[in-house]
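> Give me coordinates for this.
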Amino acid sequence: MTSATPQDRRINRRTIIRGAAWSAPVIAVAAAAPSAAASPREFRIAPLSDFAATRCVATSAGTARFRVTLRGAAAPVGTPVALQLPAGLTFTAGGTTANVTTVADGVVNVPAFTVTGPAGSYAITGTVNAQVSPAQVFGDVNPSPGTVTELRRSVGPATTAPTFSTVAMTGITTATLGAISGDQAATGTVSTGSNAAVIVSPGGSVQIWGNNSGTQAPAHSILAVGGTNVSGVRFVDSWTSVQTANAGAGGVAAGATGAAVYQWYRNGTGAGPLTTTPVTGISGNVIDAQSNDGYSYVLTSTGLYWWANTGATAAATLIAGTAGATQFSSYAVRETAYTFGGAVLMANGSVQTWSTAAHTLTPRAGFPASIRSIEAGPSAVFALTNDGGLYSSGGAFSSSTGGANWTQRATGVSAFSTWSVSNYSGGSYINATGAVTQFFAASASGIAYTTAARALASGVQAVKVFASDGTYLALGSDRRVYAWGGNLDSGGATLPAAVTGISNAIDLNVWGYHQPSGSFYGGGYIITSTTC
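A predicted model of the protein is given here:
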C-alpha cells in the first residue's frame, strides 16, 4: 500500500503526533541534593506539560514543565532539580544542562531553549535525586523552511537489496511540511510513481508535483482554485491509486478553520486538468487533515468529517459523537478490491474504528489507557501511551502472543511509524536512547511479532522514523537521512545507510508499495536547511 503522512499534527494528546514520530534520546544527569529533612526516595518527579516548538525559534521558559512531589504532596519551594536537554536542543543561556529549583506547587519551569537539530520529537529529562527515577517531558518540533529533494527507491523483489537516488526540486526554498504517496509506476528500475505536496512559507501556499498530478519532479505547480492560489494552508496530504490502469491522484489542503479546506483530484485516466475545489460543510478549528484513495477527512474542534473525494464538488459529513476527538488515522487501498477505514481517539481516551461507507464507528475494546498517538491500517491499529508503551490490535497479529487483542509490543518507545496490509504489518520505533527497532508480523504466513535492531552511524541518535511496506527512513541527530529496504520476512532486507548527497536534513516523509507477490516500490521527500 502507499503511505502518506501529514506532518503538522499539532501537539495535543501526546502531546506529540505521529506519530508522528517522537523523541530524541535523553540521558539522566546526576541528581541535586534532596532536602535534609526528607529521604531521597520520598521525592517523585513527573511531567506536567509537554511542549511544541519550531526549529531555530526560541521556546519560552515555562513552556515545558515538571512537577516534584514529596510524600505525595507538592515539594517545598526551592527543591533542586537537574535538567538535561537531548542532542539538538540548547538552552538560550548556553549549554545542555541546567540546575533549577521548584516554584509554587512543586512546579519546575524548564528555562528557554532553542532547537538547532532537525524537526522531530525530543524529550527533556528532569532528575530530582539519583535514587529516584528521572522523568521526561516530550515535545514535537516543527521544521524551519528549507529546500526539497525527492527520494526514489529502486524497484525489485523482496530478495533484492534496494538502492536510493535523489532529484532536487527546482525553486522550492521555503517548504515547511508536506506529504507524499505513490504507485507502481517506474522509469527503468527506479520508482517514479510518486505524487507529493508541500506547504511553502510565508503565506501557506501549496506546491504539488507527481507522475499523476501533471507536473513531474523536478518541476512543480501551485495549487489554485479558479485562478486564485490557495493560501493559509497548515495541513496537507496526498493519495495515489495503486489499482492497475488507474492513474487517479489527489489530496487535501486545510487552513486553520473548516472554512478553508480544499481538495484536488485528477481522474483515473491520468488525463485532463487537475480539479481543485473548496470542501463545504466543515466547521471548527482544524486539528488534522488526511486524504486517501476514495475518501478524505478533516478533524476539527467540532468533530471528524469525511467526504468522497473524486468529484468536481465536495461536501463533508460529520461523524456523530466525535466532538472533542483529539486525533485520528485513516487508510485506503484500491487493488483488486477496495479496503478503507481508520481509527479515532475519542475525547474520553477510547479508540473507535470505521470500515464502512457510512463511516459508522465501532468501539475497539480493551484499548490501553493514556494514549498519546494512534496509527491504523487494514490489519492493525497501533497505540503509543504516555509512558512509552507500544500496543497493537488487529488480525496481522493473530499468530503472535496476545493475538488480535490489544497487546503491549514494546516499552520505552518515544516515536513510531507503522504500515499494514491484509494480514501483514510492520514498522519501526525509537526508544529512549535514540535506537531504532524494526518489527514485523504476518498471520497469513504464521509469523509472530518479531524485531530487529537497525543502527544508524556510530554515535548518531534517531529523532524520527518513517515506515512503509518495504521502505524505511530515519532522520538522524546528525541531520542525515538513513534509508533501508525489506521487511523482516525478506531475505533482501538491508541495514540503514546514509542517503548520498544529503546533509542538513530537517524533515522528511516516506511512501511505499508492494505489489501482491510482486516488486517493491517506494520513495519520499527530504527538506534540508542550513544551521540556525
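> okay, CA-based contacts and neighbour counts for the rest of this
Fine.
> Which elements pack onto the helix or strand where residue 179 lies?
Counting by DSSP states H and E, the element that carries residue 179 is strand 175-182. If you count contacts as 3 or more C-alpha pairs under 8 Å, 6 or more residues apart in numbering; DSSP states H and E, strand 175-182 packs onto strand 194-200, strand 235-240, strand 505-514, strand 520-528.
> Run through who's touching the shortest one.
Contacts of strand 235-240 with the rest of the structure, by C-alpha atoms under 8 Å, 6 or more residues apart in numbering, involve 2, 4-9, 178-183, 194-199, 212, 247-255, 288-293.
> For that strand, what is the distance to the chain centroid?
Here the centre of strand 235-240 is set off from its chain's centre by 13 Å, with C-alpha atoms, centre = their mean, to the nearest Å.
> I'd like the structure of this one too, to check against the first:
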Amino acid sequence: MKDKDPKYVDHDMTRAGYAHARGSGEPLSPDGVLSRRTIVAGAAWAIPAVTMAVATPAFASSGSVVQFNSARYSGVGCSSITGVSVTVSKNGAASAGAPVTLTLSAGYSFAGSGTTYSGVTSSSGIVSAPAINIPMQGGSGTISAVSNGASVSSSLSASPAGGTVFNVESGSVYGSNQPSTLSLVAITKDASGYEYLVGLTSDNFLWRMTSQSGQWVKITNETTGIAAADGLAVYIRNGLVLDASTGTAFGTAQPGTIYRAVVTTDAAGYKYLLGLTSDNFLWRMTSQSGQWVKITNETTGIAAADGLAVYIRNGLVLDASTGLAYGSSQPGTFARAVVTTDAAGYKYLLGLTSDNFLWRMTSQSGQWVKITNETTGIAAADGLAVYIRNGLVLDASTGSVFGSSQPGTFNQVVVTTSSGGYMRLVARTSDSDVWTMTTQSGAWTRVSGNAPTIAAGSGLAIYTQSSTTC
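Below you'll find the predicted structure:
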C-alpha cells in the first residue's frame, strides 16, 4: 500500500459549537457501529446519529426562553416516541398561553397531525407534543420548537423495525433459527473465512451466526450497539464494549458509558477501536495495549476502515491516532465521514456537512475538495465511494450516476465486493423497497419491499424484511 501522510493542519481545538445534521440513516460504513436505546423520552443513548443536538435553551429578543425536556429522543421503527414536551418561560417565570409550533424532519410525523403541530402552553408554561411516529427504517432527524421568536431543536434517532435477514445475492433467508425481529446487523468474516454476523433485535437481544454453522444463536439481552470488521465483532452492553465471540469485555479501563464503537485493524495488524461515550468523550484502544484511553471531549462522529480511524470534533475530521486534522481546506462543518482506500492505495474519505454539502479528499492530495450540494447519503468500501443526491446513487470520483435503471428515490446505500469480485451496491428507497446492482451488470434491479434494514461487508450484502407495515 502506498498510503501517504496527508498534509496535517493544526486547528484551534477550542472552537465551540457544532451543527446537527441528519445522516441518511445508514451506518457510517460496513465497519461502523449500529446502536440504539428503547423507546424512552430523554434516553441517554441512541442509534448513531453522527452528531448530537444539544437542547440548549433558546433566547429571543422578547425575553422568551424555549427548551425541550431532553436533548435527544429515541425509539424503534414503526413505533412511536412519547413524553416529548417544551417549556416556555420569560424572566424566569412560566409563560402561560404562549404559542408553540413544533416541526419534525426525516420522515418522522406527529400522530394525526403530519410533520407540524401547534399548541399553546399551559399555566406551567408547558406544551406536550403528540406521539411521534417513527418511519420503518428509523434514522436520525430533529424536532424543532418556535415560540415568540425563540427556537430550539433536539435530536431524534431510531433503529429500524425488526425483520428477517435475507441474502441479497441469493434472495433466500440467511441462516436458520432467526428471531424475525432483527433490526440491526453487522458483518465480517472470522479467522477461518466464514461470514460472521451479529444482529440486534428490536427488544435489544443480541444474536450471532456464522456461515459455517448456518444458524443464529441468542447471546444476551440489554444490548445497545454492535460493530464488526476485520474478523472482530463486538457489542455494547451496560456501557461496556464486549467481544461477541466470548462475551468478555474487550479491553481494560473502559469508562462504562460507551454507546457507540467502530473497528478496524492498524498497520501492525492489531485490532484498533474507537468508542464514543454518552457525554461525547472519545476513547481509543488497540489489542496490542489491551487498554482503553480517553482522547478528547466534544466528539460528534467516528468512522474507521482500512487501518484509519477518524473522528469529528467542532466540525473537523481528525486522525484518532494523532489528534490532528486529517487533511487541509476543511469547511469546519462536517457531520459525517466515511473511509476507504482507493485503487492506488491512498486513503479516500467522503465528508458530509451539516448543510448537506459533499466533500472529498485522498491522502495523496491531503486536501479536501467540495463536490456538490443537496447530498443525503454517503457510503464507501473496497475502494468505491458513492453518494445520494436527488434520490440517485452517484460515483463520488466522477459525479456520474452509478448504474442504470435507478428508481430515483434512494435514501440509503451500502457497498461491498460480490463473490465474483465485482462491486455490489444495495440501496433502499423512500418507500422501503430494496434494489441492488453489480458493476458486472451495470443495472439496478428491485429485490424486495417492506425492508427496513440493509447492510454489507466482507463480500456479503443482506436486507431485512419486516412483517410490520407503518
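> quick one, which of the helices and strands packed on strand 175-182 of structure 1 is nearest to residue 75 of structure 1?
Residue 75 of structure 1 lies closest, by C-alpha to C-alpha, to one member of those: strand 505-514, at 39.0 Å.
> Hmm, residue 360 of structure 2 is touching residue 366, no?
No. The criterion here is C-alpha atoms under 8 Å, and residue 360 of structure 2 misses it with residue 366 at 10.2 Å.
> neighbours of the aligned partner of residue 359 of structure 1 in structure 2, just the number please.
Under the alignment (TM-score structural alignment), residue 359 of structure 1 pairs with residue 290 of structure 2. Neighbour count of residue 290 of structure 2, defined by other C-alpha atoms under 10 Å: 15.
> Once you drop chain neighbours, what's closest to residue 290 of structure 2?
residue 251 (4.8 Å; C-alpha to C-alpha, 6 or more residues apart in numbering).
> Starting from residue 243 of structure 2, give me the distance back to the one you found.
Distance check for residue 251 of structure 2 against residue 243 of structure 2: by C-alpha to C-alpha, to the nearest Å, it reads 9 Å.
> again, but for residue 283 of structure 2
Residue 283 of structure 2 is 17 Å from residue 243 of structure 2, where distance means C-alpha to C-alpha.
> repeat for residue 213 of structure 2
According to C-alpha to C-alpha, residue 213 of structure 2 and residue 243 of structure 2 sit 19 Å apart.
> These two - which one has more neighbours?
Taking neighbours as other C-alpha under 10 Å, residue 213 of structure 2 and residue 243 compare with residue 243 leading, 16 against 13.
> hmm, back to that, now that we're looking at the residue nearest to residue 290 of structure 2, which residues does it contact?
Applying C-alpha under 8 Å, 6+ apart to residue 251 of structure 2 gives the contacts 241, 285, 287, 290-292.
> go on, residue 197 of structure 1?
Counting by C-alpha under 8 Å, 6+ apart, residue 197 of structure 1 has contacts 178-180, 206-209, 236-238.
> Including neighbour count, could those go into TSV?
Output for the contacts of residue 197 of structure 1, formatted as TSV (neighbours: other C-alpha atoms under 10 Å):
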residue	neighbour count
178	30
179	29
180	32
206	27
207	20
208	25
209	23
236	31
237	29
238	32
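> secondary structure class for residue 262 of structure 2?
strand (DSSP: H, G, I helix; E, B strand; the rest coil).
> Map it across to structure 1 for me.
Aligned partner of residue 262 of structure 2 by TM-score structural alignment: residue 330.
> how about that match, what does it touch?
Applying C-alpha under 8 Å, 6+ apart, the residues near residue 330 of structure 1 are 290-292, 340-343, 375-377.
> could those be laid out in a markdown table, adding distance to residue 524 of structure 1 and neighbour count?
Formatted as a markdown table, those follow (distance: C-alpha to C-alpha, whole Å; neighbours: other C-alpha atoms under 10 Å):
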| residue | distance to residue 524 of structure 1 | neighbour count |
| --- | --- | --- |
| 290 | 17 | 27 |
| 291 | 17 | 30 |
| 292 | 17 | 29 |
| 340 | 22 | 19 |
| 341 | 23 | 21 |
| 342 | 23 | 22 |
| 343 | 24 | 25 |
| 375 | 19 | 26 |
| 376 | 20 | 24 |
| 377 | 19 | 26 |
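> tally of neighbours for residue 97 of structure 1?
Count around residue 97 of structure 1 with other C-alpha under 10 Å applied: 16.
> do the one 4 residues further on as well
By other C-alpha under 10 Å, the residues close to residue 101 of structure 1 number 20.
> what's the answer for residue 425 of structure 2, then?
Residues near residue 425 of structure 2, counting by other C-alpha under 10 Å, number 27.
> any idea how far it is from residue 459 of structure 2?
The value you get for residue 425 of structure 2 to residue 459 of structure 2, if C-alpha to C-alpha is used, is 11 Å.
> Now do the shared contacts for the two.
Residues touching both residue 425 of structure 2 and residue 459 (C-alpha under 8 Å, 6+ apart): residue 416.
> these two touch, right, residue 397 of structure 1 and residue 441?
Yes. Residue 397 of structure 1 sits in contact with residue 441 when judged by C-alpha under 8 Å, with a separation of 6.0 Å.
> Mutual contacts of those two, please.
448-449.
> mind listing the strands for the stretch 201-350 of structure 2?
Secondary structure of the stretch 201-350 of structure 2 (DSSP state E, counting those that start in this stretch): strands at 206-210, 217-220, 223-229, 232-237, 240-243, 258-265, 271-277, 282-286, 293-296, 299-305, 308-313, 316-319, 334-341, 347-353.
> and whichever helix or strand comes after the last one, what other elements does it pack with?
Read that as strand 347-353 of structure 2. Going down the chain from strand 347-353 of structure 2, the next helix or strand is strand 358-362, by DSSP H and E. Applying 3+ C-alpha pairs under 8 Å, 6+ apart, we find strand 358-362 of structure 2 packed against strand 347-353, strand 369-372.
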